[in-house]
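Engineer: Give me a 3D structure for the following:
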Amino acid sequence: MIKDRRELIKLLAGGGLGLLCINPILAKHLGIDSPSAISNPEIKKQFPFIKYLKKYNIGELIPKDQGGKLVHMELLKTEVDEEIVAKINKGLIEEEYGVNIGWDVYEDTQVEKSVWLNRFYFLPSFARMFYLTGDSSYLKTMMKYISKWIKDNPLTPDAQTKNYNWRDMQAAWRVIHWTWCLYLTENKINKQEKDLIENSLKDHGQVLLTWFGKQKLNEFNHQAHGGLAMLYLGVFFPHFKQAGELKETGITILTHHLNKAFYKDGGNVEQMFGYYPFETHIFRDMYLFSMNNEFNAPENLKPKLKQMGAFIKTVAQPDNTMPPINDSYEMPVGSSIAVLEDILSSPLKGSATAFLPETQLAVLRSEKPNEKWYVTANPAKTIGAHAHAGRLGFTLWYNGTPIVIDSGVCNYDDPKLVTWYRTSEAHNTVLIDGKTDIETSTDVLWTSKRTTGNHIRDLEETELFKACYMTSPRFEEVNSRVQWNRNVALVDDKYFILHDCFESEDEHDFELLLHFPEVHINENEKTLSGQGKDESFKIIVPNRDLYEKVEVRSGLISKKAENVVAPMASYKFKGDGVVHSILVIAPNYIDLQMEYSSKKTGAGVKFTDAGKDIFLLVKNPGTKDVAAFGKRSEKEFNVLR
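Structural biologist: This is a model prediction of the structure:
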């Protein structure tokens, strides 16, 4: 079992051989002996991001990895460049890291906070502000931090083993960020400053080749990012001695990740939805560089980019952010889509309702005027590492308002990551006999990743309803030998049904958990109601006798990298044999009347709204059919008029 992130990174760095050597013919073609990349107007033209600088902030053009994003938002609370530079100029770095800047002061206590500083996420904001305004004070501050880092962190033989500053993503992010800084300040930066940065970047190139270049090819996002950094050096600094090797090694790494780090349905194999804009920009940049710098990109790069864009549009929440499932920040996607569409010269199309079988995620949408629903269903196919223990989880939005949400994730340095966010209790799931997943409920930060039996069986879409069917099998230890099927459905675009069916040979305790945003929840005879930002809703049960206790207590959610106390609902009940739990979530304006019928072969609910009836029939496992209210069905879950 891996105890922390450092050990994980060390393991990924081991093994393998150097990938490729420099091609001397290619080197001559690229002009490696030319005096300076950024002094060469032809190379200058090849920096492909200039056209986007007026419209987008750096954080919108270069989406962050989640560890960096979480710390960035904790410290700066903004991605607006003008606000970032103002806070840095007021001394934020010195307040956090000391007047003399302790580059490794937090390594042993808050490693994410430590590497955030050494990756320089904030620095290109100064370069962009200089580019837009011509104010040389931005350039002066930029150079102050670069110069100090270079002076304080020489590349010595033991540099990589002494601390994290010369390892892994730290070196990769600095390459990318410093390259942006050089190109955006080229008209003002002097030769001495150029040489200072370029000489350090040469050292960075050697570090990247020995760190990422000698790794076995894998599907970990750090390696893909390292490949991009090598491509930056190979493309924009062709006069570097190792430019050809850096470029070709970067292409090899990125080609592997393009082919192996994504499922056929477009999802990433790390099951990280918040990482998706970050990973997409890696291949977006590769595509741009291939267009402007005369190297052959993989044939499937453009189709894959279109698929990535379509995946984002399909999965994105109504507020245009990625769902914070697993270790995911609620990453904004508007700029990622807009820039990608511009580069590809074509609109990207998502799907309103989709089942992604390899990713094991489903999205249900209703887009009727004034009845806009959004549902995700995530069975927790993978648990451990970055993946949480919220098996058969779901989220629900109505008319742009979040109703039932995932708790999300906090800064990886925060102990609450393992004491709360990755546990079963932090998700919209069911605890059976009070059990939570063992591997994500200890003080171990980075547990081994395992594939579970949790899965989506099917998605069904009819004129009357859209439904996703999920299963968590009895052999999952946390299920206490109980077979659990969960069905989530949008009915007539008016209300949402959550149906859980439990099958066991003996009696068990069940606790169904729902998490809410910062809303006030009212309790009234096992019926809950809440007021969201723009919409009010109610949670009602057709079979009140099932639930022994319904209560609202405090949980935690992550909101823009802050831990926020928010309400969570708990429905407790017991049962043996086959047990059906049915909850209905509806907007408050609907006067929904319900009648419940329990049968030996299953159960039925009659819904009456504005004088019209709709029937839900749920069948017991192993029976032929179920009948109630004059309706009959052979399906496990069916909605009829």
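
Engineer: CA only for contacts and neighbour counts going forward, please
Structural biologist: OK.

Engineer: List the buried residues of the helix ranked longest in the chain.
Structural biologist: Longest helix of the chain, by residue count under DSSP state H: helix 191-211. Residues 194, 197, 198, 200, 201, 202, 204, 205, 207, 208, 209, 211 are the ones in helix 191-211 that count as buried (16 or more other C-alpha atoms under 10 Å).

Engineer: give me every residue that touches the second one.
Structural biologist: The contact partners of residue 197, taken as C-alpha atoms under 8 Å, 6 or more residues apart in numbering, are 146, 178.

Engineer: Quick check: it vs residue 150, distance?
Structural biologist: In this view, residue 197 and residue 150 are 8 Å apart by C-alpha to C-alpha, to the nearest Å.

Engineer: helices or strands up against the helix or strand following the longest helix of the chain?
Structural biologist: With elements assigned by DSSP states H and E, the helix or strand that comes after helix 191-211 is helix 221-236. Applying 3 or more C-alpha pairs under 8 Å, 6 or more residues apart in numbering; DSSP states H and E, one finds that helix 221-236 makes contact with helix 168-184, helix 191-211, helix 243-260, helix 276-292.

Engineer: and these as CSV, adding distance to residue 230?
Structural biologist: Converted to CSV, the helices and strands packed on helix 221-236 look like this (distance: least, C-alpha to C-alpha, whole Å):
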stretch, distance to residue 230
helix 168-184, 8
helix 191-211, 7
helix 243-260, 5
helix 276-292, 11
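
Engineer: I have a second one here; can you model it like the first so I can compare?
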Amino acid sequence: MNRDLLGKLRRMRGAELKARSQALLTQLCEQVGYQLGIQRNPENDLTPDAADSTFRDPWIAQHEQQAVAERLRAHHPAYVDEIVQAADAICRHEFALFGTVARYGDAVAWQTDPVSGRPWPAEFHTRVCIFDGNSGNGDVKYVWELNRHQFLPVLGKAYRLTGDVKYASAGLRLIDSWIGANPCNIGINWTSALEVAVRSLSWCWACALFEGAPALTAERRRRILGSLSQHARYIERHLSFYFSPYNHLIGEATALFVIGSLLPSLRRAAHWRKRGWAILEAEMPKQYHEDGGTVEQATGYHHFTLGFHLHAMLVKRHLEGDAAGRLWTDLEKAIAFSMHMMRPDGSMPMIGDADEGKAFALAQSDLWDFRVFLGLGAALFRRGDFKKMGGGHLLPDAAWLVGADGWAAHDALQERVPEKTSTALPASGYYIMRTGWDAQAHYLGFDCGELAAGVSAQETPSAAHGHADTLSIEVSAFGEPLLVDPGFWTYNGSMDWHRYFRETEAHNTVVIDGRSQAEFRGRLKWSHAPR
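Structural biologist: Predicted structure coming up:
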């Protein structure tokens, strides 16, 4: 038996062994069903009145969409122009993916790598290899990014802002095309529960924005609902409890909760709502340190996970009026962590791995500028320091989440600078010193945290998004970054560069005898983590 596998088995407790065994059994049953040609009719998952149901807005009442659109047209005409331009590009089947633009003709090739042009195999999902980097079809991140469908809400916003039905029609045709080209459980777009989750969240929001459009016919409504039921069933069968119990699991639980909350015309909606929320409630304390920082020790993933929690909590607040309790306290701490870590220029130190992932696609001025979260936090928690450090105004894209009333509440807040300039975050291991909170301040950040939760100090390898960067520093002078964390290279590109950016040598810290602080064990994997 493989030595690493044997080491992992020895470390596993009964609950993990049971869960992993059940996951393997689930895959086996799915595969047997596929080979026998057994397919579940998604129509059977719908209630009789599904064709007459409504896609509810996740964040605000349906009628508030128009109030938000009117205020955006009045106060942010440049934003409206940007949304319309982006929507027009999507109508032309042009999609921005990681700094490149993928252009398609009349039909989008959903299972083809947007960069290499090579199709991924249309095989049962367990037979599609996604763990060997670039396996010959291209970097899986590109085809997954396209199929997250986070461009669909842009079309919905354009429809609401202009009243032009062409945007809703284009979005619904894209969903039709995707459903037809991606049978459940077949191909690259059914290989990851997180990817299925992000796509389902995109559909829920977009279809709520498409409500009222003539193109959203009863037949289309039933077809989309049937596919969303397939999405939720897949997610529940493949929850990442031990495979990836951090941002993956939170994204999947969020999708179950949102689908179950917004779509009561699905027969299992109440079950998914309850299951998703139970996971979120049980797992939230495991996702953040006491001071609000992610246990993954990666600032990009901090905001990815935070985005999913915001997503779920805003839905719960909208539908149930619930905005109190331990989870809201933890959410506020996570937003405060983001504020304390922020550099004078408004950007976030690029600590740990990152893949540009977003729980929902909100416009940011820069990839590493997460101040949109501070604006949302100001509106939710009525905090003047969040408003001040978020730029003093609510970014236009965030208005769709808090509505006209939340926007007005944000504007009414009195701005104030945070109480402390120097901040100790001992649980997550970061210590920040600054001369002030202005854009020309000096800034010094110490990274004294662990490599990442779950990484063993022994020889058994574990996947993690943290880097071997203990005691590294970040320095800004007069607001300009001088010594920076290098961030991340790629998941599936050159192994040499992938390794270099994660090991100690690439960071502003001490290297002893030319050795990294932890042992690199392959893509994303570490062993012998420092203690």
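
Engineer: Can you give me the TM-score here?
Structural biologist: Laid over one another, the chains give 0.67 as their TM-score (TM-score structural alignment, normalised by the length of structure 2), with 406 aligned residues with a C-alpha RMSD of 3.7 Å.

Engineer: got the angle for the longest helix of structure 1 vs helix 221-236?
Structural biologist: Interaxial angle of helix 191-211 of structure 1 relative to helix 221-236 (axes from the mean of the first three to the mean of the last three C-alpha atoms, to 10 degrees): 140 degrees.

Engineer: Give me the mean deviation of helix 191-211 of structure 1 from structure 2.
Structural biologist: Superposed on structure 2, helix 191-211 of structure 1 shows a mean distance to its aligned partners of 1.5 Å (mean C-alpha distance after the TM-score superposition for structure 1).

Engineer: Count the residues that sit near residue 84 of structure 1.
Structural biologist: 20 (other C-alpha atoms under 10 Å).

Engineer: For it, give its distance to residue 90 of structure 1.
Structural biologist: 10 Å.

Engineer: quick one: residue 512 of structure 2 from residue 505 of structure 2, how far?
Structural biologist: From residue 512 of structure 2 to residue 505 of structure 2 the distance is 10 Å (C-alpha to C-alpha).

Engineer: which of those two has more neighbours?
Structural biologist: In terms of neighbours (other C-alpha under 10 Å), residue 505 is the more surrounded of residue 512 of structure 2 and residue 505; the figures are 18 against 10.

Engineer: what stretch of structure 2 lies opposite the longest helix of structure 1 in the alignment?
Structural biologist: Mapping helix 191-211 of structure 1 onto structure 2 (TM-score structural alignment) gives residues 218-238.

Engineer: where's that stretch relative to the chain centroid, distance-wise?
Structural biologist: Mean-position distance between stretch 218-238 of structure 2 and its chain equals 20 Å (C-alpha atoms, centre = their mean, to the nearest Å).

Engineer: swap in stretch 146-158 of structure 2?
Structural biologist: So, by C-alpha atoms, centre = their mean, the centroid of stretch 146-158 of structure 2 is 14 Å from its chain's centroid.

Engineer: so how far is the first residue of it from its last?
Structural biologist: Start-to-end, stretch 146-158 of structure 2 (C-alpha to C-alpha) is 19 Å.

Engineer: whereabouts in structure 1 does that stretch align?
Structural biologist: Stretch 146-158 of structure 2 corresponds to residues 117-129 of structure 1 when matched by TM-score structural alignment.

Engineer: Next, the buried residues of the helix or strand containing residue 114 of structure 1.
Structural biologist: Residue 114 of structure 1 belongs to helix 111-119 when assigned by DSSP H and E. Going by neighbour count (16+ other C-alpha under 10 Å), the buried part of helix 111-119 of structure 1 is 111, 112, 113, 114, 115, 116, 117, 118, 119.
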